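Chemist: got a structure for you, letters missing:
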């Protein structure tokens, strides 16, 4: 599919998504969010996709926030609708995807951009990246899950400090806080994401999906242990489980098919 604001490509079972609004520092607007919702849904259902890498065009920004002009005249009801719709169709859809999403943060990740990165399962930042949630400088708070996911990732104290001061942090600080998994040179950013997903591609797809669901349940559901037990049991019903056991006993690499 051809997009107006995204560049997408499936290569060797990986889906590459580039937000392509470099002149606007890849800011999120209605059109970008709509296209993201479409490609996220595609990734969920496409058997050929085993993992997703999302990044921004250019070397300055991953996503430097939302397009403020679009909601400058909103009232409370419209604001709630904006947040609810975005969370459901994009941010929560990424987090709940059975395919692992990696955010390759190639520059500024601010506001909705950091929220987008936090919705991904793994985050890798380039050395020049700056991260922050500046919404209180506009008289707002993060509305795409930022208050929740930042707290989950860095703890209550760090989250309150970052959100209420609106100060940016460096990639190195983000790694120290647990906000990103790795910091690498910008030239190595996509390569590091590919390295991780190439390991994932060797594993059983249904087990990977079950593992993601169980981990997400640990923070989003009342009883994550119950989800883990149920998911564990369902794995025994898959052909991949039988292949994994036979391959282990025969001392060979398993050939998983995702069934």
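Modeler: Happy to help now that I have it. Since the structure is predicted, the reported quantities are computational estimates derived from the model, not experimental observations.
Chemist: Going by C-alpha atoms from here, please, whenever you check contacts or count neighbours.
Modeler: OK.
Chemist: what sits against residue 37?
Modeler: For residue 37, the contacting residues are 89, 90, 93, by C-alpha atoms under 8 Å, 6 or more residues apart in numbering.
Chemist: would you turn those into JSON lines with secondary structure and neighbour count?
Modeler: JSON lines is the format used below for the contacts of residue 37 (DSSP: H, G, I helix; E, B strand; the rest coil; neighbours: other C-alpha atoms under 10 Å):
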{"residue": "89", "secondary structure": "helix", "neighbour count": "17"}
{"residue": "90", "secondary structure": "helix", "neighbour count": "23"}
{"residue": "93", "secondary structure": "helix", "neighbour count": "19"}
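Chemist: try this one next to it:
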């Protein structure tokens, strides 16, 4: 793959004439180059086992995708392919445009006053992410970006039914460790799709080749996040791509990558830029928890208010991003802060390192321990 990655990719995509998403690409590779990556049948057999009982076939996918993303020809093409709207979103778009409401298992999407309000509603597991939630989030982000009636996006956690937090809003508990223990968190379907799919679209927009504006192939919109109670792991990672973040004063932020044993998505790329290298190491390597009332929290949240005032503060905040020049300026900020080539190189190495971490002895031991108790 190091020597032939670009040619392999060109064969699979007919010379980059076809845009394949990650899952389609690895499936095509398994057919065209037997033995290069696991087949769908092999992966299905792996999926039936707990994480500790798997053979680690996804590591071959990590090797394959590292080479594709490293290629200055194939890598950008794959990243752009992942910015295309999903078929599911395109199918739901007429309904959402007409009614302003789509309710999915993990996300409720409502358009009101030009604001797309994405409410994370996995109330039973504190909005811990699994593949279902990643799919619902990408669908919701696509719809918000494609609907001409939406000018600003807002993401917030809904009220929980979990006994410990019943009736309280929670932003996110991060990756669902029970699903990881059970073998239901995949490299391609969760860990890479999440970063290159809906999170990538929050940053760079949705790609609408052929029917977009002549001056911009992507449709971008500004995004606000509101944090209630906590943003742990993947929830904290997510905050790093929003244009503004508000937090309740009794909430906290945590990115316990070392405790869980895996690489926290693009958090290693972004947290140091946002909060500084020393604090990033304290959080990612040392597991430091940052409370919203700490001075360092101002590096992660633009505004911290008392919980009873958060609703009003959020409404005022989304209005601040509803301006003609906001999209152009956020595009230039994102280009300066995270050039696509830098992101591509990071994700190439992430694909490989994360595939190894999924099968590390420490990870298997830790998720087995965490899986038996609530977050």
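Modeler: Good, I have the coordinates. Treat the numbers as computed from the prediction; the structure is a model and nothing was measured.
Chemist: Any idea what the TM-score comes out to?
Modeler: Here the TM-score for the pair of chains, by TM-score structural alignment, normalised by the length of the first structure, is 0.77; 219 aligned residues with a C-alpha RMSD of 2.4 Å.
Chemist: How about residue 90 of the first structure, nearest residue that isn't a chain neighbour?
Modeler: residue 37 (5.1 Å; C-alpha to C-alpha, 6 or more residues apart in numbering).
Chemist: How about residue 58 of the second structure?
Modeler: Spatially, and ignoring its direct neighbours in sequence, residue 58 of the second structure is nearest to residue 355 (6.3 Å; C-alpha to C-alpha, 6+ apart).
Chemist: Quick one: residues contacting the aligned residue in the second structure for residue 209 of the first structure.
Modeler: Under the alignment (TM-score structural alignment), residue 209 of the first structure pairs with residue 327 in the second structure. Residue 327 of the second structure makes contact with 220, 221, 222, according to C-alpha under 8 Å, 6+ apart.
Chemist: Show me what the last one lines up with in the first structure.
Modeler: Looking back up the chat, that one is residue 222 of the second structure. Match for residue 222 of the second structure (TM-score structural alignment): residue 100.
Chemist: does that match really touch residue 49, like I thought?
Modeler: No. Applying C-alpha atoms under 8 Å, one finds residue 100 of the first structure not in contact with residue 49, separated by 9.9 Å.
Chemist: Look at the two and report which has more neighbours.
Modeler: Each of residue 100 of the first structure and residue 49 has its neighbours counted (other C-alpha atoms under 10 Å); residue 100 has more, 23 against 20.
Chemist: And the helices in the stretch 151-259 of the first structure, which stretches?
Modeler: Remark: helices assigned in the stretch 151-259 of the first structure by DSSP state H, counting those that start in this stretch are 156-165, 171-177, 189-200, 205-220, 224-235, 239-249.
Chemist: can you redo the ones you listed as JSON lines with distance to residue 28 of the first structure?
Modeler: Formatted as JSON lines, the helices of the stretch 151-259 of the first structure follow (distance: least, C-alpha to C-alpha, whole Å):
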{"stretch": "helix 156-165", "distance to residue 28 of the first structure": "19"}
{"stretch": "helix 171-177", "distance to residue 28 of the first structure": "21"}
{"stretch": "helix 189-200", "distance to residue 28 of the first structure": "21"}
{"stretch": "helix 205-220", "distance to residue 28 of the first structure": "25"}
{"stretch": "helix 224-235", "distance to residue 28 of the first structure": "32"}
{"stretch": "helix 239-249", "distance to residue 28 of the first structure": "39"}
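Chemist: tally of neighbours for residue 126 of the second structure?
Modeler: Counted with other C-alpha under 10 Å, residue 126 of the second structure comes out at 29.
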